[in-house]
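Asker: mind folding the following:
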Amino acid sequence: MALALCLLFDTEGDRTIRRLWQNLAAHGVTTPLTHTHGRHRPHLSIAVLRNWDLDAVRDALVRLPAGEPVPLHFQGVLAFPRGRISLATAVGADVARRQEAAAQALLATGAELHKYYLPGHWIPHVSVVTRGNAQLLPEIAVMLMDVLPIALDASAAALIDSSTGQAWPLPTLP
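Answerer: Modelled structure (predicted):
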């Protein structure tokens, strides 16, 4: 179980990623559409917590300066351990600073931040395959590369419980 601080896409961006998930699923690939509870939303996680106090986390995030919407440009594919395949995006220095500020604010609440989201360790990505394997990787990579590049805007933020899909929208982007 984890709690993720997610940047959520505008309507067009959400639709774009969902179509990509549907296309991959139609080819027998496990995507967030069918993974676990099936309530996953397209997003860019900027922090993932292993242990937390929800009220303290929400209070800390509300105190961060409000950020502008984030334009994202996905130009590559990443393969992570345990069959996770994602779209890679570059982010500007401002977004990296915002991620670091959010991570520091969350750590200050006593929450345990997943090691890959500690300042300096974050790799910005959007998950598209949740259970790939080495045999499928070339086919998946071709399907993804055929639709790249993709430009999306992150225009909202929420805390999302990965075990249930329950979301707590935030009033601003951190």
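
Asker: make it CA atoms for all contacts and neighbour counts henceforth
Answerer: Fine.

Asker: tally up the residues packed near residue 147, please.
Answerer: 11 (other Cα atoms under 10 Å).

Asker: that one belongs to a strand?
Answerer: No. According to DSSP: H, G, I helix; E, B strand; the rest coil, residue 147 belongs to no strand; its state is coil.

Asker: and the strands in the protein?
Answerer: 3-9, 43-51, 70-80, 84-90, 112-113, 125-129, 150-161, 167-169 (DSSP state E).

Asker: deepest in the core, which of these is it.
Answerer: strand 3-9 (a mean of 25; mean count of other Cα atoms under 10 Å).

Asker: contacts for that one?
Answerer: Taking contacts as Cα atoms under 8 Å, 6 or more residues apart in numbering, the residues outside strand 3-9 that touch it are 14, 41-52, 152-162, 173.

Asker: show me the contacts for residue 125.
Answerer: Residue 125 neighbours (Cα under 8 Å, 6+ apart): 44, 45, 78, 86, 87, 88, 89.

Asker: second chain to compare with the first, below:
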Amino acid sequence: MGIQSVELLLDEQGDAAIRAQWQALLDAGLPSSGSHPAPSNRPHITLTARQRIDPARENVVQRLLSALPLPIQIGSPTIFGRPHRSMVLVRTVVPTAALLRFQLAVHLALGDSPDVSRVCLPDAWTPHVTLARLPAAQISAAITVIAGMDCPPVNAVRLRRWDSDAAREWML
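Answerer: Below you'll find the predicted structure:
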């Protein structure tokens, strides 16, 4: 079974800044999230991921749209994962009180569920934007490539739903 998620999308400036980092990794011959050709592949911040999201709850989430735009500060690069597996290179997102409240509100709007990804539970969530999945041996090179490619303050401006089983997105 796939994953369904609710994600924040960045404004044009934030989207362009992350895409520039994706492209820099590609230009260096490294793995990058930019290598996926699907139109739905875009920089985002996953607020929640679970096996199933009840479509009837989407209208409750839509009520949260009035909080957008939400100021976002993209932070430094970091790594998720374990060295013997594929690592994930991300840009952290500064967890402001407003962002944490918004993520909690989305979680509550969708209802508690045992199939929520444990890393998306409000007390465990680390906001980030994924740059690449790569072997541990390429981490140093990847960080060198994106060093100095800081992101200006941006805004999260839209919410989207993603269904990995159907490989489909839609805006809320």
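
Asker: circling back: so can I have CSV of the strands of structure 1 showing distance to residue 31 of structure 1?
Answerer: CSV is the format used below for those (distance: least, Cα to Cα, whole Å):
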stretch, distance to residue 31 of structure 1
strand 3-9, 18
strand 43-51, 13
strand 70-80, 14
strand 84-90, 9
strand 112-113, 25
strand 125-129, 4
strand 150-161, 18
strand 167-169, 19
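
Asker: so which of the ones you listed is nearest residue 22 of structure 1?
Answerer: strand 125-129 (9.9 Å; Cα to Cα).

Asker: what residues in structure 2 pair up with the closest one?
Answerer: Per TM-score structural alignment, the counterpart of strand 125-129 of structure 1 in structure 2 is residues 128-132.

Asker: circling back: can you redo the contacts of residue 125 of structure 1 as TSV with distance to residue 133 of structure 1?
Answerer: Below are the contacts of residue 125 of structure 1 laid out as TSV (distance: Cα to Cα, whole Å):
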residue	distance to residue 133 of structure 1
44	23
45	23
78	13
86	13
87	16
88	18
89	22
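
Asker: most widely separated two among these?
Answerer: The farthest-apart pair in these, when distances are taken by Cα to Cα, is 45 and 78, at 14.9 Å.

Asker: show me what contacts the residue nearest the centre of structure 1?
Answerer: Residue closest to the mean C-alpha point of structure 1, counted by Cα atoms, centre = their mean, is residue 44 at 2.6 Å. By Cα under 8 Å, 6+ apart, residue 44 of structure 1 lies in contact with 6, 7, 8, 124, 125, 126.

Asker: so stretch 86-93 of structure 1 matches what in structure 2?
Answerer: On structure 2, the counterpart of stretch 86-93 of structure 1 by TM-score structural alignment is residues 90-97.

Asker: fine by me, thanks again.
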